[in-house]
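Enquirer: Curious how this folds, go ahead:
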Amino acid sequence: MKITGFTGWLVEAEPGPKFIWRDGLPGSHGDIPRGSRPHNAIVRMETDAGLFGAIEVNRGEAVLDLVRRRYHEFIGENPLLTERLWRLIWEIDRVEEIHMRSLGMLDILAWDVKSQHARMPIYQMLGGDDRVVPAYASTVTWPTMDEYERYIKMSRDVGFKAFKLHAWGGPVKRDIELCKNLRKWVGPDADLMFDGSAGWDYVNALEFGKAIQDLGFLWYEEPMREFHLGAYTKLCEKLDIPILAAETSDGVHGNMATWIEARALDMTRVSSFYKGGFTGSMKVAHLSESHGMRAQVHGMGLENAQICAAISNNDYYEQLVMNEEQIKGLDKLGPLSIVDGNLTVSDEPGLGYHFDFKKLDETAIGKIEVRERINPPATLVPWH
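Expert: Sure thing, here's the model as predicted:
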C-alpha cells in the first residue's frame, strides 16, 4: 500500500461554550478574534488501496501550511509502516520545529488507515487493555465557590466518581479551601485530582501541596511551568502526594526519560496531541511502565479515547465539565458518551471521524492538495 496524496480543507468551526482557566490564562475563546469563529483544518490522507485516513484539528492555517510544505515527503510511503513514518516526521521536526499539536498528525492518519485495513479497532492494535474506561469530571474554572459546588454535585449525580479541579491559581489559601470543600462534596471514596495549570512558583506549589496531601488526592498536576526540572525534583522530595507532570514538555519519550531520570515526577502524561500521536504516546506509556509509573492520558477526543483503552497504566479518561446543559448531555455524545461515569470506547475500525467531502468542497474557506513528491530520493548509480 502507498500514500498517494493529501487533501486539506480550512473550515470555520463552532467555538463551543465560553469558559475560563486560572487567573492569568486566556479562556476557551482567547484565541478567537472578536466577531469571528475558530478555523480548523480537516486533513485526509489517500492511498492506492482506496482507504483514507481523516482528522479534524485546530490551528487550521498553520496545519495546512505544514501539510503543503512538508507532507509531499510522504507520497509513496507505506501507511502501514507507522514506526517508519513516525521516524521520518521526527527527522523533519529537527529542522521544522513542528508545533506539538501537529507532530503526531501523520501518525494518527496512518493508524486510521492501518486500523481499517486490519479491520480492528485502533486500541486493540496498540495492545488493548479494556474498552470500558472510567472517566473523571475535569472542571473549568468557575468564578465562585457556589458554582463549583453546584456543578461538581451535578457531575456526581450523573455518575462521575472522580473529579479534578482547575482552580483560580491566585492566593494559595483560596484554592486550599476549594480542595477541602471538594472532599466534603463528593465523599471519602472519590478519587480527587488538582491541576495547577503551571500557575505557581516553587514556594506556593510547596505550600499548597503540603496542605492538600492529607486529603487523599490521587495526583497533584503541573503546579509550575515545566522548564526547570530541579524545582520539580525538590517538590517530589518534599511531598507525599504524587506529582503528575511533563504534560506540555516537548520531545516525547526522549524528554520524558530526562524527567524520570531527574526524579522530577511520580506520574507521566500522554496524549495524542502533545506526545506525537499514537506511536509517541505508546513510547511514553511503555517507558513509564518500565519505571513502575502510571501514564495518565491527558485530554478528550476520539484519539485519546483509543489510548485510554490501549494501555493498562492509565486510570481515567478526562472529561471537561463546563455548564449544566453540557454536563447533562454527556450521555449523548455518540462514541464519546459518558454513561454512569464510564466511557465505552468504540469497537469499530478506524478513528471515527465522518466527513462529507463533497460538502466540504462547497463550504470550505480554502483547500489544498498535495499529490506529488517534490524531491524524490536520489537514485544510486553504480560505478563502472
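Enquirer: For the rest of this, base every contact and every neighbour count on C-alpha atoms.
Expert: Noted.
Enquirer: Quick one: the helices in the protein, in order.
Expert: With DSSP state H as the criterion, the chain has helices at 60-70, 82-96, 100-103, 105-118, 122-125, 145-157, 172-186, 202-212, 229-238, 252-261, 277-290, 302-310, 324-328, 357-363.
Enquirer: wait, what's in contact with Tyr317?
Expert: If a contact means C-alpha atoms under 8 Å, 6 or more residues apart in numbering, then Tyr317 has Val133, Pro134, Ala135, Tyr136, Val297, His298, Gly299, Met300, Asn304, Ala305, Cys308, Leu343 as its contacts.
Enquirer: if I pick the third one, what's in contact with it?
Expert: Shown here is Ala135, whose contacts under the criterion C-alpha under 8 Å, 6+ apart are Phe160, Lys161, Ala162, Tyr316, Tyr317, Glu318, Gln319, Ile338, Gly341, Asn342, Leu343.
Enquirer: how about the nearest residue to the second one, chain neighbours excluded?
Expert: Excluding the flanking residues, the one nearest Lys161 by C-alpha to C-alpha, 6 or more residues apart in numbering is Ala190, at 5.3 Å.
Enquirer: tally of neighbours for the one you found?
Expert: 19 (other C-alpha atoms under 10 Å).
Enquirer: Pull the number of nearby residues for the closest residue to Leu103 other than its chain neighbours.
Expert: Using C-alpha to C-alpha, 6+ apart and skipping the chain neighbours, the partner closest in space to Leu103 is Gly276 (5.3 Å). Neighbour count of Gly276, defined by other C-alpha under 10 Å: 30.
Enquirer: for comparison, sequence B:
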Amino acid sequence: MRITGIGVEVVSEPKRHAVRDALQLLDRNGRTRLVIETDEGVTGVSDTYFGRLASSPAVLGQILTEQLGPAIVGEDPALIRQIRQKLRALTDYQGTAGLSTYGISAIDLALWDLLGKSLDAPVWKLLGAQRTAIPAYAMVGWLELDVAGLEQVSARAMEQGFRGVKMKVGGGPLTEDVTRIKAVRAVIGPDAPLMVDANQAFDFHEALRRGRVYEELDCRWFEEPLPADDTEGHIRLADKLDLPIATGENRYGQAAFRDLVAGGGVGVIQPDLRRAGGLTDCLEIGLMAAGFGIPYASHGGGAHIHVLAALPNTIYVESGLLPSDGRVELVDGCYPLPPGPGLSSWDG
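Expert: Here you go, the predicted structure:
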C-alpha cells in the first residue's frame, strides 16, 4: 500500500458559548480535517481543533497541502515513525515546533487511523490495550461562569457519572479562587477529585503561594502553574509542594519532556495530541513517564483514548460534559473504549 495524496478541509466559525481561562478567551470553533488517500482505497482521517484565531485552521491547511502532504506521497503508510522522522527533518529549518508540529501530528493521527482501518481493528488493539475503559473527569469550571453557574455545571458533571471535575483558577485574586473552589467542593462532595488549572498564569512565587492554599483545600493537582517552558521553575515548585504538578499540554515533541520528567518537575504528565506530535509521541512520552513512576492524564479526549488504553500509568481521560444525544455513557465513572476500526471515538 502507498500514499497517493491528501485532502484538506478547513472550518472556522464563532463558538456559540465562548469560554475563558486565566490567559485567554476561546471564542472560535476552528478545525482542519485531513484525509490521507492510498492506492488501495483505504483512507485515514484526523481532525485538528483550534479555539482561537480565525486564520489558524487555514494556515495549517496550507502547511499540509504545500509542505507536508507532498512529502509523504509514495510512502508506505505503515512506516509511521519513518514518516515522522522525514517530516521533522523537512521542517527543521523553519522550526518544527509550532504549527509544523500540528501538521506532523495531523498526519501521524491519520496514519494510525488508516492502519487500523486497513486491519479492521481499533488502534487501541494495535497498541496492546491494558484496560477496556478509562476513568474520566469533566473539565467544566471555566472562568466566565459565576459561582452559581460553576455550581450548576459541576453538579451536572457528577450527575453524568464523572469521577471528578476540573476548574480554572488565576483569573482574579486568590480569595476569588478560594470561594470558587469551596463552592465546587460543596457540590461534588468531599471525596471526588477536584483539579485546578492556572493555564501558565503565575510566576514562581505566586504559584507557590497559591499552590499551598490549593493544597490545603484538598485539590487533586495543580495544572500549568508556570509558563510551559520553565523546566527549572517546575522542578523547584514540585520540590516545595506536596500537591502534584500537572503539566505538558504546551510542550512540543518527546524531547521537550525529558528534563522535566528526569528532574522531578511533573507529578501528572499531560501531553496534547496536537502539540506533542500525535499519537506516536504521546505514547512514547507516556512510556517514558511510566519508567519514572509518573501517572498520565490526557489533555483532551477523542483519539487520545487509544493511547490511554495502552499505557500502564493512565489515571484519567479529560472530557467536557457528555453529549445530550446519549451516544456515550460512562460506566462506573469510565469511558468505554470505542469498538470501531481506526481512531473512532465516542465523541467524534
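Enquirer: before we move on, the earlier item: closest to Met267 of the first structure out of the helices of the first structure?
Expert: Closest of the helices of the first structure to Met267 of the first structure is helix 277-290, at 7.9 Å (criterion: C-alpha to C-alpha).
Enquirer: Neighbour-wise, give me the winner out of the contacts of Ala135 of the first structure.
Expert: Counting by other C-alpha under 10 Å, top hit in the contacts of Ala135 of the first structure: Tyr317 with 29 neighbours.
Enquirer: The contacts of Tyr317 of the first structure, buried ones only, as a PyMOL selection?
Expert: Per 16 or more other C-alpha atoms under 10 Å, the buried members of the contacts of Tyr317 of the first structure correspond to this PyMOL selection:
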select buried, resi 133+134+135+136+297+298+299+304+305+308+343
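Enquirer: Serialize the contacts of Tyr317 of the first structure to TSV and add fields for distance to Ala41 of the first structure.
Expert: Supplementary listing: the contacts of Tyr317 of the first structure in TSV, determined by distance: C-alpha to C-alpha, whole Å:
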residue	distance to Ala41 of the first structure
Val133	29
Pro134	30
Ala135	28
Tyr136	29
Val297	24
His298	22
Gly299	19
Met300	18
Asn304	19
Ala305	21
Cys308	25
Leu343	27
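Enquirer: Now, the contacts of Tyr317 of the first structure that are in strands?
Expert: Counted as lying in strands by DSSP state E, out of the contacts of Tyr317 of the first structure, are Val133, Pro134, Ala135, Tyr136, Val297, Leu343.
Enquirer: Which member of the residues you listed is positioned nearest Leu88 of the first structure?
Expert: Val297 (24.8 Å).
Enquirer: how close does that closest one get to Leu182 of the first structure?
Expert: Val297 of the first structure is 22 Å from Leu182 of the first structure, where distance means C-alpha to C-alpha, to the nearest Å.
Enquirer: Isn't Phe163 of the first structure up against Ala190?
Expert: Yes - applying C-alpha atoms under 8 Å as the test, Phe163 of the first structure and Ala190 come out as touching, 7.5 Å apart.
Enquirer: Can you lay out the ones in strands among the contacts of Tyr317 of the first structure as JSON lines showing distance to Val43 of the first structure?
Expert: Listed next are those as JSON lines, based on distance: C-alpha to C-alpha, whole Å:
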{"residue": "Val133", "distance to Val43 of the first structure": "28"}
{"residue": "Pro134", "distance to Val43 of the first structure": "30"}
{"residue": "Ala135", "distance to Val43 of the first structure": "29"}
{"residue": "Tyr136", "distance to Val43 of the first structure": "30"}
{"residue": "Val297", "distance to Val43 of the first structure": "24"}
{"residue": "Leu343", "distance to Val43 of the first structure": "26"}
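Enquirer: Nearest to Trp90 of the first structure among the contacts of Tyr317 of the first structure?
Expert: Trp90 of the first structure lies nearest to Asn304 out of the contacts of Tyr317 of the first structure, by C-alpha to C-alpha, at 20.6 Å.
Enquirer: I'd say the closest one and Lys275 touch.
Expert: No - in this structure Asn304 of the first structure lies outside contact range of Lys275 using C-alpha under 8 Å: 10.9 Å.
Enquirer: before we move on, the earlier item: contacting residues for the equivalent of the residue nearest to Lys161 of the first structure over in the second structure?
Expert: Under the alignment by TM-score structural alignment, Ala190 of the first structure pairs with Ala192 in the second structure. Counting by C-alpha under 8 Å, 6+ apart, Ala192 of the second structure touches Arg163, Gly164, Val165.
Enquirer: for those, which one is nearest Phe204 of the second structure?
Expert: Of all the contacts of Ala192 of the second structure, Phe204 of the second structure sits closest to Val165, with 25.2 Å by C-alpha to C-alpha.
Enquirer: The closest one maps to what in the first structure?
Expert: Residue pairing (TM-score structural alignment): Val165 of the second structure is matched to Phe163 of the first structure.
Enquirer: roughly how far apart are Asp177 of the second structure and Ala106 of the second structure?
Expert: Going from Asp177 of the second structure to Ala106 of the second structure by C-alpha to C-alpha gives 36 Å.
Enquirer: Which one's more surrounded, those two?
Expert: Neighbour totals were compared for Asp177 of the second structure and Ala106, and Ala106 leads with 27 against 20 (other C-alpha under 10 Å).
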